[in-house]
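K.L.:
I'll drop the sequence and a predicted model, then ask my questions.
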Amino acid sequence: MIPLAGAIALAFAGSAYAEEQIVKIGHVGPVTGPSAHLGKDMENGAKMAIEELNAKGVMLDGKKVKFVLLAEDDASDPKQGTAAAQKLVDAKVNGVIGHLNSGTTIPASKIYFEAGIPQISPAATNPKYTQQGFNSAFRIVANDGQLGGTLGRYAVKTSHAKNIAVIDDRTAYGQGVAQEFSKGAKGAGATIVAEQFTNDKATDFNAILTSIKAKKPDVIFFGGMDAVGGPMLRQMKALGIDAKFMGGDGLCTAELGKLAGDGLIDDHVVCAEAGGVVEKDKKGLDDFKAKFQKQYGTEVKLYAPYSYDAVMTMVDAMQKAKSSDPKKYLPELTKIHHKGVTGDISFDAKGDINEGTLTLYTYKGGKRTILAVTK
C-alpha cells in the first residue's frame, strides 16, 4: 500500500506531467548525398531554435510546452522527400520546416496541405512552390523570380555582359533559377548564345563547356548546387574559358572554394543568396553566427539562420493563437510579423516573404565577399 504522502506526490507529478504539452515540429533536408553539408546546416539551425524554446519554457494556453524536433533525410530526392513527408504526417507533427531543394519541397507540399499541416521552407526558391494554391505553404527567402531576375539584370547592367551561356542541372531549382536569369538578362538586352544542361550528380562537363567555349560568352550562368558548380569551375579553367561564372544560392556557399580549388579565380564568380540583412539587422545575424559556431564547432554554411527563423516564426504564430493545433495557428501565420535574425518576416497572400532581400557575392582568396544587399 502506498503511503498517503507518496500517493499525493504521485498524483501531483501525474497532474504536472499531464499539463505539459508535447509539440512535434518536423524538419526535412538532405543530410546524405552531395548537398548533405547544406541539409545538416539547415537542420542544426532548427535544432538550435528548438533548444532555445525549451530552455525558455514556452507556455501555450497556460500549459508548458516541450518542443520535439523530428528530423528526416530526403537526400535531395523527390521520392524520398514525399516518403519523409508522409512519415511526418503519420507522426502527427504540428508543423514542418523544410525542405531544402525545390524538387523535394514542391511534391511534399501537397502531402502537408492535404493533412492541413503548415510548412515553412527556409531554402526552396522555385516560384511554383507558392503558386499551387496551398494555404499551408510559406517560405522565408526570396524566390527565383526575384533572385534569377536580379542576377540576370546585374550581368548586363553591372558586368556589361552581352553574350551569355546558360547551364542548368535539370532539377526544379536549377531549371527555375536559370529560366528566371535568362528572362532578366534578355530583358536587359543580352543575347543567350548557348543553353546546355547537365544533372545534379555529374562530374564531367568537358563536352558542354567545349561547345560553349566556341560561342565566346562573357558570362556563363549555372543553375545548380555547389557540388556540381565547383568541379565545373575547375574544368572551365583547364579549358581556358575566361568568362565570368554566375549562379544562385545553391552555388553561393562557403564550400565553393574547396570544391572549385584553383578554378575559383578572384572576382570571377558572382552569385546571389536569397536573404541577407540590411545594416540595421547585421548585429543580430552576427550574434547568431557566433553562437552557432560555438555550439556546433563549424561556421554557418548558408541556411541555418533561415531554418532557425522558420521555427521561431511558426512558434510565434502558435503563441498568438494560444494553440499548437494547425487549424488554429495557421490563420496567425498568414498575418504574422516576426522579427527574426535574418530580418522582418511577414508573408504575402501566396505565402512568399514580403520584401525578401538578396545578397550578391563574389569570391576573393577562396572566400565569399559581399558585393551588395538588394531587394
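P.N.:
Everything's here; your move.
K.L.:
all contacts plus neighbour counts: C-alpha atoms, from now on.
P.N.:
Fine.
K.L.:
I'd like the next helix or strand past the longest strand along the chain.
P.N.:
Assignment by DSSP state E gives strand 63-73 as the longest strand of the chain. Toward the C-terminal end, the helix or strand that comes next after strand 63-73 (DSSP states H and E) is helix 78-90.
K.L.:
Could you give the number of residues near the residue nearest to Q21 when sequence neighbours are not counted?
P.N.:
Spatial nearest neighbour of Q21, excluding adjacent residues (Cα to Cα, 6 or more residues apart in numbering): V65 at 4.7 Å. By the measure other Cα atoms under 10 Å, the count of residues near V65 is 19.
K.L.:
so V65 touches V23, yeah?
P.N.:
Yes: the pair V65 / V23 is scored as a contact, 6.8 Å apart, by Cα atoms under 8 Å.
K.L.:
Contacts only, for D61.
P.N.:
K322, S323 (Cα atoms under 8 Å, 6 or more residues apart in numbering).
K.L.:
hmm, try it at 6 Å
P.N.:
K322 (Cα atoms under 6 Å, 6 or more residues apart in numbering).
K.L.:
how close does the residue nearest to the spatial centre of the chain get to R139?
P.N.:
Centroid check for the chain by Cα atoms, centre = their mean gives A123 as the closest residue, at 1.5 Å. Counting by Cα to Cα, to the nearest Å, the gap from A123 to R139 is 7 Å.
K.L.:
Then F12?
P.N.:
From F12 to R139 the distance is 43 Å (Cα to Cα).
K.L.:
ok, second structure coming up, stack it against the first:
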Amino acid sequence: MASNNKSIAFAAASLLLASQAALAQEQVVKIGITGPLSGANAFAGKDNENGVRLALEELNAKKVSIGGKTIKFELKSEDDQGDPKAGVAVAQKLVDAGVHFVLGPYNSGVAIPASRIYNDAGAIMSTVGTNPKVTQSGYKGVFRIVASDTQLGGSMAGYAAKQLKLKTIGVIDDRTAFGQGIAAEFVKQAKASGITVAGHEFTTDKASDFAAILTKLKSKNIDAIFFGGYAPQGAPMARQMRQLGLNVKLLGGDTLCSPEMAKLGGDAVGDNVLCAQGGAILDKQADGPGFQTRYKARFKQAPDVYAAAFYDQTMFMVQSMKAANSLDPSVVAAAMRASSYKGVVGTYAYDANGNMKQSAVTIYTFKNGAPFALATN
C-alpha cells in the first residue's frame, strides 16, 4: 500500500511539474481595442471589437509560437465614447496596463490626440480614423488601415460629377475631426470636377434637428447634399430632407455606409443615399463569404463596416510578430512596414507615414435596408 501511495504521489508531482513547465512556455500578449462602445456610435465600436475578438480566438485556437513560447492573446477592450478626452484617458490606461498593440480608435478626433500617448509608450496604434492629420505626426507605430479622407472624399466627388452628373451641391459637416476632414476633401475635389458648392453649413455630432440648415440649402436649388458626419445624424437628416420636400441625393463617407443608417432612417434611406467606404466589396473577395459566415456564427449578426479590416490588421500584426520572431512593438511595426498581408478585404501594405499604399474605395447605396455596392475604384 505504501508503495502504491508513493507511486500516486510521484505521478501527481510529475503532472504538476509538467503543467508548470507548459505554463512557463506560455506567454500572454495583451491586445487592446478602443472605440465607442457606448452612445450613438456603439454599433460601430462593437463591430470593430468583434472583428478583433474573432481574430484572436482563431489565433489562440492555432497555438501561435513566438520566441519558443506559445502565445496566448488576451483582449483588453476599452470604451473611449468617441470622445477625445476619454480617448486619451483610455490610451493612458491601456499603456499603463502593458498593452503594446492597440486596434482603434474609430473616430479621427480621438485618434489624433491618442496617437501621441501610444507613440510615447512605444505602442502600435491601428486606426480607421480617416482624417489626414492622423498619420502626419511621423509616429512609426501608427497605421491607418483604410482609405483616408482624401481618397474617400475624392472618390465620392468623382462619382457625383461623372456618374450622377450633379452640378450644384450643398455641404454640411458636424465639426468633428472626421466630419470637417472629409467635407473639406469633398469640396476640394468637387470644385476641381466642375461642381458648384452652393453653401457650407455646420451642425454637431449630437444634433437631431437639421430643419434650419436644410431649408437654407433648399433655397439654393441644389442637386445633392454632402454630409460630413456619422449615421446617427445622417439618418434623421435624410428623414427631415423628405419632410421638407428636399428630394435630392444625400452623399457621405464611410460612416454612413452602415445598416445602422437604414435602421435609423427607415424608408427615408434608399437609393437617395450614397456613401464612400474604404475597401473592396466583401462579398466578392475570395475569403469574404467565409469571414461573413464565421462572424455570423460567432456574433449572431452580420459584420458592419470595418469588422473585416480590424480582423485583417490583427492577423497582419501577428504575422509580423512571427516573421520578426519578436514581441517588441518597434520591431513588429518595422516588419509591418517592410511587408504586406493579403487579408479578407484586401492587401495591406503601408508607406513611410503608415498610410495604405493602395486602398480601394467602394461607392454604396441602400437596398432593402442594407448597403448595396455600386462601384469600386
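P.N.:
Happy to help now that I have it. In this text the structure is predicted, and so the values were computed from the model without any measurement.
K.L.:
Quick TM-score on the pair, please.
P.N.:
After superposition, the two chains reach a TM-score (TM-score structural alignment, normalised by the length of the first structure) of 0.96; 371 aligned residues with a Cα RMSD of 1.5 Å.
K.L.:
Please report how far the closest residue to A49 of the first structure other than its chain neighbours lies from E52 of the first structure.
P.N.:
Ranked by Cα to Cα, 6+ apart and with sequence neighbours excluded, the top spatial neighbour of A49 of the first structure is Y308, at 5.3 Å. Y308 of the first structure sits 10 Å away from E52 of the first structure, taking Cα to Cα as the criterion.
K.L.:
neighbour count winner among those two?
P.N.:
Y308 (25 against 13).
K.L.:
how about the alignment partner in the second structure of that one, what does it touch?
P.N.:
Using TM-score structural alignment, the partner of Y308 of the first structure in the second structure is Y311. Applying Cα under 6 Å, 6+ apart to Y311 of the second structure gives the contacts G51, V52, A55.
K.L.:
any idea which helix or strand carries the second one?
P.N.:
The reference is to V52 of the second structure. helix 42-62.
K.L.:
what angle do that helix and strand 69-79 make?
P.N.:
170 degrees (axes from the mean of the first three to the mean of the last three Cα atoms, to 10 degrees).
K.L.:
wait, isn't Q27 of the second structure in contact with I71?
P.N.:
Yes: between Q27 of the second structure and I71 there is a contact under Cα atoms under 6 Å: 4.9 Å.
K.L.:
distance between stretch 24-37 of the second structure and the chain's centre?
P.N.:
Here stretch 24-37 of the second structure is found 18 Å from its chain centre; the criterion is Cα atoms, centre = their mean, to the nearest Å.
K.L.:
so that stretch aligns onto which residues of the first structure?
P.N.:
By TM-score structural alignment, stretch 24-37 of the second structure lines up with residues 18-31 in the first structure.
K.L.:
residue contacts, the aligned residue in the second structure for G284 of the first structure?
P.N.:
With TM-score structural alignment defining the correspondence, G284 of the first structure maps onto D287 in the second structure. For D287 of the second structure, the contacting residues are V344, by Cα under 6 Å, 6+ apart.
K.L.:
Return the list of helices and strands in contact with the helix holding V52 of the second structure.
P.N.:
helix 307-324 (3 or more Cα pairs under 6 Å, 6 or more residues apart in numbering; DSSP states H and E).
K.L.:
So what angle separates the directions of the helix it packs on and strand 69-79?
P.N.:
Using the same axes, to 10 degrees: helix 307-324 of the second structure against strand 69-79 is 150 degrees.
K.L.:
in the helix or strand following helix 307-324 of the second structure, what's buried?
P.N.:
Sequence-wise, the next helix or strand downstream of helix 307-324 of the second structure (DSSP H and E) is helix 329-337. Using 16 or more other Cα atoms under 10 Å as the test for burial, helix 329-337 of the second structure gives P329, S330, V332, A333, A335, M336, R337.
K.L.:
In the first structure, which residues correspond to helix 329-337 of the second structure?
P.N.:
Using TM-score structural alignment, helix 329-337 of the second structure pairs with 326-334 in the first structure.
K.L.:
just curious, which of the buried residues of helix 329-337 of the second structure is nearest to Y350 of the second structure?
P.N.:
Distance to Y350 of the second structure, by Cα to Cα, is smallest for R337 among the buried residues of helix 329-337 of the second structure, at 5.5 Å.
K.L.:
What are the neighbouring residues in contact with whatever residue of the second structure lines up with K162 of the first structure?
P.N.:
Matched to the second structure by TM-score structural alignment, K162 of the first structure sits across from K167. Applying Cα under 6 Å, 6+ apart to K167 of the second structure gives the contacts I195.
K.L.:
For the contacts of Y311 of the second structure, which single residue is the most surrounded?
P.N.:
V52 (26 neighbours).
K.L.:
Grab the nearest non-local neighbour of that residue.
P.N.:
That would be Y311: by Cα to Cα, 6+ apart, it lies 5.0 Å from V52 of the second structure.
K.L.:
now that neighbour: how far from Q292 of the second structure?
P.N.:
For Y311 of the second structure relative to Q292 of the second structure (Cα to Cα), the value is 12 Å.
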